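Asker: What follows is a protein structure lacking sequence information:
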């Protein structure tokens, strides 16, 4: 068993995964391994395996991370923009509320799958949560 694990570790060192390239592929919604298959089967539902190369994607543990990052990014962009628009143009309160509510929802819906794809690709590139093992252990 120990010899098998050392063989896997040696194979992992030879088969380097480029984190930046993988994250760009993931952000585009493509498989981090082959850069052709789709990660998502629907808006945020991750495929168990890549439809093109068969890479296992069910190991991913993105959970709430993409949502937190989306909120962080959108709020850090919207807050200064809101202040600038208010000071520069003095729009009415309903105009400001409708405009910024719609803008933050659209920005969040746009960024969320891209951030989730990049996070899944980061896990794949860093061999986290089982992405580094070719064969899964059989349950007894």
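Answerer: The structure has been received and is ready for your questions. Model, not experiment: these values are computed from the prediction.
Asker: make it CA atoms for all contacts and neighbour counts henceforth
Answerer: Noted.
Asker: which parts of the helix ranked longest in the chain are buried?
Answerer: For the chain, the longest helix by residue count, based on DSSP state H, is helix 93-125. When burial is assessed from 16 or more other CA atoms under 10 Å, helix 93-125 yields the following buried residues: 100, 104, 107-108, 111-125.
Asker: same check, this time on stretch 51-63
Answerer: In stretch 51-63, counting by 16+ other CA under 10 Å, buried: 55-57, 59-60, 62.
Asker: List of residues touching that stretch?
Answerer: 33-34, 36-39, 46-50, 116, 119-120, 123-124, 129-131 (CA atoms under 8 Å, 6 or more residues apart in numbering).
Asker: Helices of this protein, residue ranges please.
Answerer: In the chain, the segments counted as helices under DSSP H are 2-14, 19-27, 65-89, 93-125.
Asker: Kindly reformat those helices as JSON lines and extend each row with distance to residue 135.
Answerer: Converted to JSON lines, these look like this (distance: least, CA to CA, whole Å):
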{"stretch": "helix 2-14", "distance to residue 135": "10"}
{"stretch": "helix 19-27", "distance to residue 135": "21"}
{"stretch": "helix 65-89", "distance to residue 135": "27"}
{"stretch": "helix 93-125", "distance to residue 135": "15"}
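Asker: alright, now check it against this:
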């Protein structure tokens, strides 16, 4: 008696992550991943891949905070000598930079997590449509 297993082909992680970082569909890389700032589309407009399975939750925010905090630490250390006499300017500059950097990184971090989940077939990404 033989048992057949239908192993699905493995999805490559690196291309999926890079496509997610570019805010593109992790499957084809053509369709846009987001319909709004952080709203993931239900399905890709180019290939039809279902994307509503993602469960990014707070992960993108944690990753964004981790990266922005480290970058801002280096910026603060480097700029402190130049702006030592004017702490208000230093504070305003650092706050503005942290805000802009966070807003730019947040969708990319969400795309990264959606790409990982798609490649690893997590949260329903591996199911066959009925």
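Answerer: On my side now, so go ahead. Since this is a predicted model, take the numbers as computed values, not measurements.
Asker: Could you quantify their similarity as a TM-score?
Answerer: Overlay of the two chains. TM-score (TM-score structural alignment, normalised by the length of structure 2): 0.92; 128 aligned residues with a CA RMSD of 1.6 Å.
Asker: Turn the buried residues of stretch 51-63 of structure 1 into TSV, columns for distance to residue 14 of structure 1.
Answerer: Shown next, in TSV, are these (distance: CA to CA, whole Å):
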residue	distance to residue 14 of structure 1
55	18
56	20
57	21
59	22
60	23
62	27
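Asker: So residue 102 of structure 2 versus residue 29 of structure 2, what's the distance?
Answerer: Relative to residue 29 of structure 2, residue 102 of structure 2 is positioned 24 Å away (CA to CA, to the nearest Å).
Asker: now for residue 96 of structure 2: what does it line up with in structure 1?
Answerer: Residue pairing (TM-score structural alignment): residue 96 of structure 2 is matched to residue 102 of structure 1.
Asker: ugh, wrong one, I meant residue 11 of structure 2
Answerer: Match for residue 11 of structure 2 (TM-score structural alignment): residue 17.
Asker: residues contacting its match?
Answerer: By CA under 8 Å, 6+ apart, the contact set of residue 17 of structure 1 is 125-126.
Asker: With residue 43 of structure 2 instead?
Answerer: Here residue 43 of structure 2 is in contact with 49-52 (criterion: CA under 8 Å, 6+ apart).
Asker: Excluding chain neighbours, give the residue nearest to the alignment partner in structure 1 of residue 34 of structure 2 in space.
Answerer: The alignment partner of residue 34 of structure 2 in structure 1, by TM-score structural alignment, is residue 40. Spatial nearest neighbour of residue 40 of structure 1, excluding adjacent residues (CA to CA, 6 or more residues apart in numbering): residue 46 at 4.4 Å.
Asker: gap between the one you found and residue 135 of structure 1?
Answerer: In terms of CA to CA, residue 46 of structure 1 sits 20 Å off from residue 135 of structure 1.
Asker: what about those two, which has more around it?
Answerer: residue 46 (19 against 8; other CA atoms under 10 Å).
Asker: Check whether the more buried one really touches residue 30, as I assumed.
Answerer: No. In this structure residue 46 of structure 1 lies outside contact range of residue 30 using CA atoms under 8 Å: 10.9 Å.
Asker: Which position in structure 1 pairs with residue 108 of structure 2?
Answerer: Per TM-score structural alignment, residue 108 of structure 2 is aligned with residue 114.
Asker: Wait, that match touches residue 24, no?
Answerer: No. Using CA under 8 Å, residue 114 of structure 1 makes no contact with residue 24, being 9.1 Å away.
Asker: Distance-wise, check the residue nearest in space to the middle of structure 2 relative to residue 64 of structure 2.
Answerer: Closest to where the C-alpha atoms of structure 2 average out (CA atoms, centre = their mean) is residue 109, at 2.3 Å. Residue 109 of structure 2 is 7 Å from residue 64 of structure 2, where distance means CA to CA.
Asker: repeat for residue 33 of structure 2
Answerer: From residue 33 of structure 2 to residue 64 of structure 2 the distance is 18 Å (CA to CA).
Asker: So which of those two has more stuff around it?
Answerer: When residue 33 of structure 2 and residue 64 are compared for neighbours, residue 33 comes out ahead with 29 against 20, by other CA under 10 Å.
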